[in-house]
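**Student:** The following comprises the amino acid sequence and a computationally predicted model.
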Amino acid sequence: MLIPTTSKTTKQRIIVISLVASVILIAVISLGIGYSSVSFNRIIPTFIGQGTFKEEFVIYSIRLPRIIITILAGMALAVSGAILQGITRNDLADPGIIGVNAGAGIGVAIFFLYFPIDVGSFIYALPIIAFISAFLIAILIYIFSYTKGIGLQPIKLILVGVGFSMACSGLMVVLISSSEREKVDFIAKWLAGSIWGTDWPFIIAILPWLLILIPFTLYKANKLDLLSFSEPVAVGVGVRVEKERVLLLVAAVALAAAAVSVTGGIAFVGLMAPHIAKSIIGPRNQLYLPIAILIGGLLLLIADTIGRNIIEPEGIAAGIMTALIGAPYFILLLLRK
């Protein structure tokens, strides 16, 4: 039995409101707990200017920018995963699994290890460097996954992507093997998915990417629906398949690169968020994408909050926490599909 569109739209709004409330709740919890804790009854007074110097420092300089970065990065990874799953017609596609994140990591590592770094421009250059590197890897993956006369082969794309991801990881080890200890420590934390861009300039650096590319993806939601069908069907209704695929692929790579440039190698968020959203509301992109965006932010925020507080003071990297949840989920999907 088909559920009327109006009913689904109402359901979507209720879910979106519930998810926004959940994000706010987890953000408040994350603000109050940690190595330097701030009691929950002091959070609101601190926000309205009645906090002590320590409370204001902990919230405004340490916790709040990290929470915002984490939410934004989770949202970006969720949209990137949804795009990749749509254009490849493969439910296992994820920027971390198919090599996009690893491609971004190569660019970040080379830039950080071998180029002179100016603190003022480093933050804003990082997403651009990550995007260029990830895009080059994505193009190679696309070329190797494409067969003339057949088109893009979804299973082949996953296998090629995993191969490129492993190759990039190997190259990363070679790059850091002869580098300075301090720089190696940074790259090691990046690889583990440690949220390192925890200051306000990092938010300013990645926010424009999201403000442009997330609305663009929502605008293209109908095209994503059509691309999820077979190529003859998409062509038959007037979709320029290759053009739309390339545009959406660029958007997916840019979103993933912007996210991982400040969070490190986070995997599985882009896999889980779209799947959870589809299971709640259905596979139509116009309905599930806004939900997936919020779920992505919520998942990464929960992972970072737990990881940050489970072992003090260093904690466990958010990328490791998402892998602990996401790897079994990936295996389950693999067995089912």
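**Tutor:** Thanks, I have the structure now. Numbers count the residues shown, from 1 in each chain.

**Student:** Going by C-alpha atoms from here, please, whenever you check contacts or count neighbours.
**Tutor:** OK.

**Student:** following the helix or strand containing residue 212, which helix or strand comes up?
**Tutor:** Assessed by DSSP states H and E, residue 212 sits inside helix 200-219. Where DSSP H and E defines the elements, the next helix or strand beyond helix 200-219 is helix 221-227.

**Student:** Put this next to the first one:
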Amino acid sequence: MIHPALLRKQRVVLSVLLALIIATFAIAMGIGYSSLSYDRLIPTLLGQGTFKEEFVLFSIRLPRMIVTLLAGMALALSGSILQGIARNDLADPGVIGINSGAGVALAVFFLFFPVKAGAFVYLLPLVAFAGAIVTACLIYLFSYSKKSGLQSVRLVLTGVGFSMALSGIMIVLISSAEREKVDFIAKWLAGNIWGSDWPFIWAILPWLVILVPFAFYKSQRLNLLSLNEPVVIGVGLEIEKERLVLLVTAVALAAAAVSITGGIAFIGLMAPHIAKALVGPRHQLSLPIAILIGGWLLLFADTIGHNLVDPEGIPAGIMVALIGAPYFIYLLLRK
């Protein structure tokens, strides 16, 4: 049973995070290359703006912000699940190579399998998932031992090794590609939010609608998997079956996010830690908070980076890395 005081604290934190997201949305809607005055936001949202105001808001800014928010949520939830099943605070889809696996699959698909624009958007998450799940399975196999089970330290080290190897494969792939396609892949690698139109929202949204409730449903199992294996076996949980189901869930969330936003790391590392620091380690409490923190972090990073330097701005992936890399080093030294 969860103490009522913790539930109250969770509600307060959720309310603050929702307010932060709304405030960031409001600020982001009004700033940019084509400014939109704040006193015109509400009339424009209600359909009473000029053609230019409605085009800037509904065709450029809102889709990008919604995509960024959804992707940040997916990456945060993926990181929370990975840290739970691996029992390792350093597990993150970007750090352990899952994002790189998705990226290689996307690069191969983009370079060698020309598809019509309409179908391309909706195929991206599936292609990214295929690459990410193959990578995740290989990392899992190399990290698993029959005697001691899944070794968390080996998981991170193996994942980092796979990430470096896949980055090398990516360089080989783009070295002989056309300049236009190389530019696209380079932007993906930098974590540039390139999928900034309404079809990309419909491409990523079904994955979250299905997988977020499923992760909440499995939150109690995540609590158990975070314990030592003898304890988990003692309560009758099928460890490997639950791990594999949750691993597929985490990989699917990460793949759906990075297929639209590019190679963004550290969101899945930071958001779960901040959530657990606020409400404790129980996943029933921390998962909703981690999701909102991840969404807000990526939205905030993209808003700052996109408006910091004209005209292209700084990719969100680089802005997140500037925050996340020192945090990763801190966790590595602490653990």
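**Tutor:** Nice, thanks for sending it over. What you see is a predicted model; the values in this text were computed from it and never measured.

**Student:** still on that earlier bit, please name every helix or strand in contact with the helix holding residue 212 of structure 1.
**Tutor:** The helices and strands touching helix 200-219 of structure 1, judged by 3 or more C-alpha pairs under 8 Å, 6 or more residues apart in numbering; DSSP states H and E, are helix 64-88, helix 119-145, helix 241-263, helix 285-310.

**Student:** Provide the aligned range in structure 2 for the longest one.
**Tutor:** Put plainly, it is helix 119-145 of structure 1. Aligned using TM-score structural alignment, helix 119-145 of structure 1 spans residues 117-143 in structure 2.

**Student:** Check the mean deviation of that stretch from structure 1.
**Tutor:** Aligned to structure 1 and superposed, stretch 117-143 of structure 2 gives a mean residue distance of 0.3 Å (mean C-alpha distance after the TM-score superposition for structure 1).

**Student:** So which bits of that stretch are buried?
**Tutor:** By neighbour count on 16 or more other C-alpha atoms under 10 Å, the buried set for stretch 117-143 of structure 2 is 121-136, 139-140, 143.

**Student:** so who does the counterpart of residue 37 of structure 2 in structure 1 touch?
**Tutor:** In structure 1, the residue matched to residue 37 of structure 2 (TM-score structural alignment) is residue 39. By C-alpha atoms under 8 Å, 6 or more residues apart in numbering, the residues touching residue 39 of structure 1 are 32, 33.

**Student:** Quick check: residue 39 of structure 1 vs residue 32 of structure 1, distance?
**Tutor:** 6 Å (C-alpha to C-alpha, to the nearest Å).

**Student:** Likewise for residue 329 of structure 1?
**Tutor:** In this view, residue 329 of structure 1 and residue 32 of structure 1 are 30 Å apart by C-alpha to C-alpha.

**Student:** More neighbours: the two, which one.
**Tutor:** residue 32 (21 against 15; other C-alpha atoms under 10 Å).

**Student:** can you pull the contacts of that one?
**Tutor:** Neighbour list for residue 32 of structure 1: 38, 39, 40, 43 [criterion: C-alpha under 8 Å, 6+ apart].

**Student:** That one: what's its closest spatial neighbour, skipping adjacent residues?
**Tutor:** Leaving out its chain neighbours, the residue that sits closest to residue 32 of structure 1 by C-alpha to C-alpha, 6 or more residues apart in numbering is residue 38, at 4.8 Å.

**Student:** How about residue 203 of structure 1?
**Tutor:** residue 69 (6.0 Å).

**Student:** Kindly state which residue of structure 2 is aligned to the one you found.
**Tutor:** That one, residue 69 of structure 1, aligns with residue 67 by TM-score structural alignment.

**Student:** since we're on that match, how many residues are nearby?
**Tutor:** Residue 67 of structure 2: 30 neighbours (other C-alpha under 10 Å).

**Student:** doesn't residue 202 make contact with it?
**Tutor:** No - between residue 67 of structure 2 and residue 202 there is no contact under C-alpha atoms under 8 Å: 9.4 Å.

**Student:** residues in structure 1 aligned with stretch 222-235 of structure 2?
**Tutor:** The alignment of stretch 222-235 of structure 2 onto structure 1 (TM-score structural alignment) spans residues 224-237.

**Student:** Off-centre distance for stretch 134-150 of structure 1?
**Tutor:** 21 Å (C-alpha atoms, centre = their mean, to the nearest Å).

**Student:** ok, and what's touching it?
**Tutor:** With C-alpha under 8 Å, 6+ apart, stretch 134-150 of structure 1 has contacts from 99-105, 107, 152-154, 156-157, 160-161, 164, 250, 253-254, 257.

**Student:** With stretch 322-337 of structure 1 instead?
**Tutor:** Identification of contacts with stretch 322-337 of structure 1 by C-alpha under 8 Å, 6+ apart yields 92, 266, 267, 268, 269, 271, 272, 300, 303.

**Student:** just stretch 303-316 of structure 2 next, same as before
**Tutor:** For stretch 303-316 of structure 2, contacts defined as C-alpha under 8 Å, 6+ apart pick out 28, 31-33, 187, 190-193, 264, 298, 301-302, 319.

**Student:** Sort out for me which of those residues are in helices.
**Tutor:** If you go by DSSP state H, the contacts of stretch 303-316 of structure 2 have 28, 187, 190, 298, 301, 302, 319 in helices.

**Student:** With respect to residue 218 of structure 2, which of the residues you listed is nearest?
**Tutor:** Relative to residue 218 of structure 2, the closest of those is residue 298; by C-alpha to C-alpha it sits at 25.1 Å.

**Student:** corresponding residue for that closest one in structure 1?
**Tutor:** Superposed on structure 1 with TM-score structural alignment, residue 298 of structure 2 falls opposite residue 300.

**Student:** For residue 176 of structure 1, the count of nearby residues, please.
**Tutor:** 18.

**Student:** doesn't residue 182 make contact with it?
**Tutor:** No - Residue 176 of structure 1 is beyond contact range of residue 182, at 10.5 Å (criterion: C-alpha under 8 Å).
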